[in-house]
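Coordinates for the following, if possible.
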Amino acid sequence: MDSNGISDLYASIFSGTSGLIVLAFYILVVIGLWKVFTKAGYPGILALVPFVNVIFLVKIAGMSGWLALLYLIPIVGFIFGIFVAIRMGERFGKGGLFSFFLLFVFPYIGYLILGFGESRYRQV
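Coordinates of the predicted model:
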């Protein structure tokens, strides 16, 4: 595939309906994260900045914000994402199954449940 074909592929992926769907999911995650950050005592506006929100998710999970750099390492980032989701669920009183499926696999649903639900943030 030549470079023009690749740019056409990217243009078709990130335009039209698929671009709107990605934007809708991003907005859902930001709304949920805003409420989660507020419950945890952080300013909700931090949810709008893409890498900053990951740093504060790691902090809410009870770890150092510097560990968010582990997301940049391919396989380690995937495993660390699962670990952060489970630790974050524990902080809000949720079990491992909820944390894995609704905070790691389907975060646009899980963060809305944590943010708008009755669960409370507990600092351990």
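
alpha carbons only for contacts and neighbour counts from here, please
Noted.

Tell me the buried residues in stretch 19-26?
For stretch 19-26, burial by neighbour count (16 or more other C-alpha atoms under 10 Å) applies to Tyr26.

and Ile113, how many neighbours?
17 (other C-alpha atoms under 10 Å).

need the longest helix for this protein.
helix 16-39 (DSSP state H).

could you say what helices and strands it packs with?
Helices and strands touching helix 16-39, by 3 or more C-alpha pairs under 8 Å, 6 or more residues apart in numbering; DSSP states H and E, are helix 107-116.

Skip the chain neighbours and tell me the closest residue to the residue positioned nearest the centre of the chain.
In the chain, the centroid-proximal residue (C-alpha atoms, centre = their mean) is Pro107; its distance is 5.9 Å. Nearest non-adjacent residue to Pro107, counting by C-alpha to C-alpha, 6 or more residues apart in numbering: Val29, 6.7 Å away.

let's see this one next to it:
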Amino acid sequence: MNAVILLSTANTVAQAGVLMIGAGSLLVAGVITTALWKTFEKAGEPGWAALVPIYNTLTLLRIVDKPWWWVLLLLIPYVNLIILVWVLNLLGKRFGKTEGFTVGLLFLPFIFYPQLAWGEATFQRPAQPAV
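Modelled structure (predicted):
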């Protein structure tokens, strides 16, 4: 009888742990998406674009002045890592941040995207070359 109770208790604890991890993941994803929405608006793009898969990547590429076909590069294993770091670096630069901020965007996005969104950083479009 005690073994059944212990097994039942362990099963309940495991289910609660899975539920907490799932809820935490949803919370982190919500924070990043909301921050991306505000970041897009700061850059002069529609905020709702953060909610649409693939279109949010196209919008991000537009913000950092890269062509649409870079989305295809993001589909190639290993190349996508280089392109991701490059795009995040350019995003940080557009807001006047350093390479250290790029590392933060890459490894701690739930902290650094809100800093872009609600911090004092302002979007800076690069100077257009004279024609």
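
Give the aligned equivalent of the residue nearest to the centre of structure 1 in structure 2.
Here Pro107 of structure 1 is matched to Pro109 in structure 2, going by TM-score structural alignment.

repeat for Ile73 of structure 1
Under the alignment (TM-score structural alignment), Ile73 of structure 1 maps onto Ile76 of structure 2.

Then Ile27 of structure 1?
In structure 2, Ile27 of structure 1 lands on Gly30 (TM-score structural alignment).

May I have the residues that are in contact with Lys59 of structure 1?
Residues in contact with Lys59 of structure 1, defined by C-alpha atoms under 8 Å, 6 or more residues apart in numbering, are Gly65.

any idea how far it lies from Gly117 of structure 1?
Lys59 of structure 1 sits 21 Å away from Gly117 of structure 1 when distances are taken as C-alpha to C-alpha, to the nearest Å.

same deal with Val52 of structure 1?
From Val52 of structure 1 to Gly117 of structure 1 the distance is 24 Å (C-alpha to C-alpha).

about what we covered before: test my guess that the residue nearest to the centre of structure 1 contacts Ile27.
No. The pair Pro107 of structure 1 / Ile27 is not scored as a contact, 11.6 Å apart, by C-alpha atoms under 8 Å.

Residues in contact with the helix or strand that contains Tyr10 of structure 1: which ones?
Assigned by DSSP states H and E, Tyr10 of structure 1 belongs to helix 3-13. Applying C-alpha under 8 Å, 6+ apart, the contact partners of helix 3-13 of structure 1 are Gly19.
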